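S.K.: All I have is the shape, not the residue letters:
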């Protein structure tokens, strides 16, 4: 029996439906565990909030896959998409972050507000027609998925006719039927971004991608691969997580009718409700994998240099040592601090835009559909079979 085969394998079908039960059991047994991923790869899983928060900012944990010493494969990207902020360590990370910050400004985000609301209103019209005709609609495919792509497409200057194909590629990349499907999706995204950048070079506009191209072409320290990778990261990070926070957030509200009722009565609580959704129901289970550059000790456990470490914000957000009654969803919770949007140098540059989209989406749904309800029992919902994210595949809703 190999070492990998002897390791606990918590990421099973039950985990995909309710990951927090496994996290609670593991936290009680200890703060750090060596477990196997579904493909047998050994990782160190870090579960308690204090450890996760501290090590998110410790330079001894590298995000550079070249520092892996145990053959970690993970999510494979071509070099032209891999040079993004998620995969590089502080020196280059800070350089790229400063360049993006020059163009991805609060003013640019705020200028999107009316467009976000218009997109949400248009998609709510689609939901209303579908529910009127069919009795139910799928929030995921008809509202939550397209909304962030409309917004990011507007931010970057992606032609409207290209947004549906890109959405399909992103969906396939994260929920493929096979490795060939994933490779084809990544290849399609890569080629599309290269062509879009070239198009924007010849036909610049006032959008973010043109601004990044100007940074590159004016001789600032941004390589062509880094430019393509940044465009990929903005499209991917600006759509994938936000889509699932919207659908998971609505599901959470529908499963907690008293909290939903309080929010309907006092709509000013929406920003607080979104922060609690980000803590309680954020879809991303793990921070990006990290590799110790030297032997380290986390929670009393020695981890050798080069091993794969997974910091688990989803577990941290339910840690009773950090949050009173952590399994209780409470939009009145006074402690708004969480790790859902990153921490330290890897804090999400798009956090203001994500919050704007989520608040607008949920506010629009609650305003337009005062009797909104689930179209199927909650235990019949289907979940993506992934240890990285807790994502509902469809969310049937009715207007009550």
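M.R.: Received it, and whenever you're ready, just let me know what you need. Because the structure is predicted, anything quoted here is derived from the model rather than measured.
S.K.: rest of the way, CA atoms for contacts and neighbours
M.R.: Will do.
S.K.: so the most centrally placed residue in the chain is in which element?
M.R.: Residue closest to the average C-alpha location in the chain (CA atoms, centre = their mean): residue 241, at 2.9 Å. Per DSSP states H and E: residue 241 is located in helix 240-254.
S.K.: just how off-centre is that helix within its chain?
M.R.: Here helix 240-254 is found 11 Å from its chain centre; the criterion is CA atoms, centre = their mean, to the nearest Å.
S.K.: cool, stretch 64-71 as well?
M.R.: 23 Å.
S.K.: Go through it and flag the buried ones.
M.R.: 65, 67, 68 (16 or more other CA atoms under 10 Å).
S.K.: Let me know the closest of the residues you listed to residue 187.
M.R.: residue 65 (20.2 Å; CA to CA).
S.K.: thinking again about what came up before, measure how the helix or strand following the helix holding residue 241 sits relative to helix 240-254, angle-wise.
M.R.: Beyond helix 240-254 in the direction of the C-terminus, DSSP H and E gives the next helix or strand as helix 257-265. Here helix 257-265 runs at an angle of 100 degrees relative to helix 240-254 (axes from the mean of the first three to the mean of the last three CA atoms, to 10 degrees).
S.K.: Tell me the buried residues in helix 257-265?
M.R.: By 16+ other CA under 10 Å, the buried positions in helix 257-265 come out as 259, 260, 263, 264.
S.K.: Now render those as JSON lines, adding distance to residue 391.
M.R.: Shown next, in JSON lines, are the buried residues of helix 257-265 (distance: CA to CA, whole Å):
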{"residue": "259", "distance to residue 391": "22"}
{"residue": "260", "distance to residue 391": "21"}
{"residue": "263", "distance to residue 391": "24"}
{"residue": "264", "distance to residue 391": "25"}
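S.K.: another one to put next to it:
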């Protein structure tokens, strides 16, 4: 009988420092049966913590994302609609093909001047104050403004949206999570209907409504809502944490910060090392064994859940020498922060661009940047890795 490791035994220590727990697990082997510390009844899953095993598992077609194959649906599919993270080929191929017709690299690159402008405006507002919570002042408002403008989401109650979004990815209770999904469903339904009746617009959501392949295929109403949900939530939550984690890592590693200030050509390296060292996503969303299989000699039965540890894999010493050292000159090629295989993150180029512009502009305009106190609590749950607040001064 496989021993089950209770990840909740460490309590809050596991939330603030999962790396220590994952290091112990990697010493015991690359795959483990674990009990997750979740807001509902604790449940068990297989957890992959080794780098090579994680990379292979991310691209293994035997590990399905479509939960209907194993007899249930997650809240987002039940209440909102099918999206890329809940689909397998050929359905996934179809959905991704439809969205990439509208969400092109050219479209992302054209956002660069606007991202710089938004960043400059946020810094203009922040810097005269002398100190701020960097999450509230820059890391959150930048990506939420960018993704809302890209999708054509009108100026909304950003405070309320932030609460709903965070609850969806880092739930505090079952009821609050359900309420958040219901509110997001209702909002997106109304938004899409408004855009349909308004006619052609220049935003991504309007384009997705109209996008049709040569053979007449297009997104259904539920698929549109699911894609809008994924783009809106994933399009900002991860980037908030990328910016926050990068600044926190730099400020707690003064030698690396000094090296970057002395040579800003290292900025790309700083962003990539943050993605490896303290990436914004702890674990890939669940996969399910569509058939019996083995990972590193461990037998996974058909229908069992598998969680692939991105945070765990990226501190694997077999892949990255001295993995717990933050080193902006490191060769980070092959990191898994954006996944691997057919589910590789569609928004990776946009996230990288926002991260580089935000961090580069901040360091350029705030030469005395320093921590003004301890960071806020790390986000709960098994999905996102980031702090709720980051007090800084300059």
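M.R.: On my side now, so go ahead. Every value quoted in this text rests on a predicted model; they were computed, and no experiment measured them.
S.K.: Please identify the residue in structure 2 that aligns with residue 305 of structure 1.
M.R.: When structure 2 is aligned by TM-score structural alignment, the residue opposite residue 305 of structure 1 is residue 302.
S.K.: For that match, list the residues it contacts.
M.R.: With contact taken as CA atoms under 8 Å, 6 or more residues apart in numbering, residue 302 of structure 2 is in contact with 288, 289, 290, 291, 292, 293.
S.K.: what separates it from residue 289 of structure 2, distance-wise?
M.R.: As for residue 302 of structure 2, its distance to residue 289 of structure 2 is 5 Å (criterion: CA to CA, to the nearest Å).
S.K.: do the same with residue 8 of structure 2
M.R.: For residue 8 of structure 2 relative to residue 289 of structure 2 (CA to CA), the value is 24 Å.
S.K.: who's more crowded, those two?
M.R.: residue 289 (22 against 16; other CA atoms under 10 Å).
S.K.: So the more buried one versus residue 4 of structure 2, what's the distance?
M.R.: 18 Å.
S.K.: same check, this time on residue 66 of structure 2
M.R.: In this view, residue 66 of structure 2 and residue 4 of structure 2 are 26 Å apart by CA to CA.
S.K.: And the residue nearest to the centre of structure 1, what's its match in structure 2?
M.R.: Using TM-score structural alignment, residue 241 of structure 1 sits opposite residue 238 in structure 2.
S.K.: so how many other residues sit close to the residue lying closest to that match once chain neighbours are set aside?
M.R.: Excluding its sequence neighbours, the residue lying closest to residue 238 of structure 2 (CA to CA, 6 or more residues apart in numbering) is residue 280, at 5.4 Å. Neighbour count for residue 280 of structure 2, taken as other CA under 10 Å: 28.
S.K.: Contacts only, for residue 280 of structure 2.
M.R.: Contacts for residue 280 of structure 2 (CA under 8 Å, 6+ apart) come out as 238, 239, 241, 242, 245, 337, 384, 385, 386.
S.K.: Please apply the same query to residue 230 of structure 2.
M.R.: Neighbouring residues of residue 230 of structure 2 by CA under 8 Å, 6+ apart: 83, 84.
S.K.: my read is it is in a helix, agree?
M.R.: Yes. Residue 230 of structure 2 forms part of a helix when assessed by DSSP: H, G, I helix; E, B strand; the rest coil.
S.K.: ok, back up a step: preserved in structure 1, out of the contacts of residue 280 of structure 2?
M.R.: Using both residues aligned by TM-score structural alignment, their matches' CA atoms under 8 Å, structure 1 keeps these contacts from these: 238, 241, 242, 245, 384, 385, 386.
S.K.: If we only consider those residues, which is nearest to residue 17 of structure 2?
M.R.: Ranked by distance to residue 17 of structure 2 (CA to CA), those are led by residue 385 at 10.2 Å.
S.K.: residue contacts, the alignment partner in structure 2 of residue 157 of structure 1?
M.R.: Alignment note (TM-score structural alignment): residue 157 of structure 1 maps to residue 152 of structure 2. Residues in contact with residue 152 of structure 2 (CA under 8 Å, 6+ apart) are 203, 204, 205, 206.
S.K.: if I look at residue 152 of structure 2, how far off is residue 232 of structure 2?
M.R.: Separation of residue 152 of structure 2 from residue 232 of structure 2 (CA to CA): 11 Å.
S.K.: Not counting its own residues, what contacts the longest helix that structure 1 contains?
M.R.: The residue-count maximum for a helix in structure 1 (DSSP state H) belongs to helix 179-202. With contact meaning CA under 8 Å, 6+ apart, helix 179-202 of structure 1 is reached by 77, 80-81, 158, 166, 169-170, 172-174, 176, 209-210, 213, 228, 231-232.
S.K.: Repeat the analysis, applying 6 Å as the threshold.
M.R.: Residues from elsewhere that reach helix 179-202 of structure 1 (CA atoms under 6 Å, 6 or more residues apart in numbering): 169, 173, 176.
S.K.: Could you give me the PyMOL syntax to select whichever of those are buried?
M.R.: Remark: buried members of the contacts of helix 179-202 of structure 1, expressed as a PyMOL selection using 16+ other CA under 10 Å:
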select buried, resi 169+173
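S.K.: now the contacts of helix 179-202 of structure 1 as CSV including secondary structure and distance to residue 122 of structure 1?
M.R.: Listed next are these as CSV, based on DSSP: H, G, I helix; E, B strand; the rest coil; distance: CA to CA, whole Å:
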residue, secondary structure, distance to residue 122 of structure 1
169, helix, 23
173, helix, 27
176, coil, 29
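S.K.: Residue 369 of structure 1: which of the contacts of helix 179-202 of structure 1 is nearest?
M.R.: residue 169 (30.8 Å).
S.K.: Aligned to the closest one, what sits in structure 2?
M.R.: In structure 2, residue 169 of structure 1 lands on residue 164 (TM-score structural alignment).
S.K.: Just give the closest residue to its match, not the sequence neighbours.
M.R.: Nearest non-adjacent residue to residue 164 of structure 2 (CA to CA, 6+ apart): residue 180, at 5.0 Å.
S.K.: Neighbours of that neighbour, how many?
M.R.: Residue 180 of structure 2: 20 surrounding residues under other CA under 10 Å.
S.K.: which residues in structure 1 does the helix or strand that contains residue 349 of structure 2 match up with?
M.R.: Assigned by DSSP H and E, residue 349 of structure 2 belongs to helix 348-365. Aligning helix 348-365 of structure 2 against structure 1 (TM-score structural alignment) gives residues 351-368.
S.K.: No further questions, thank you.
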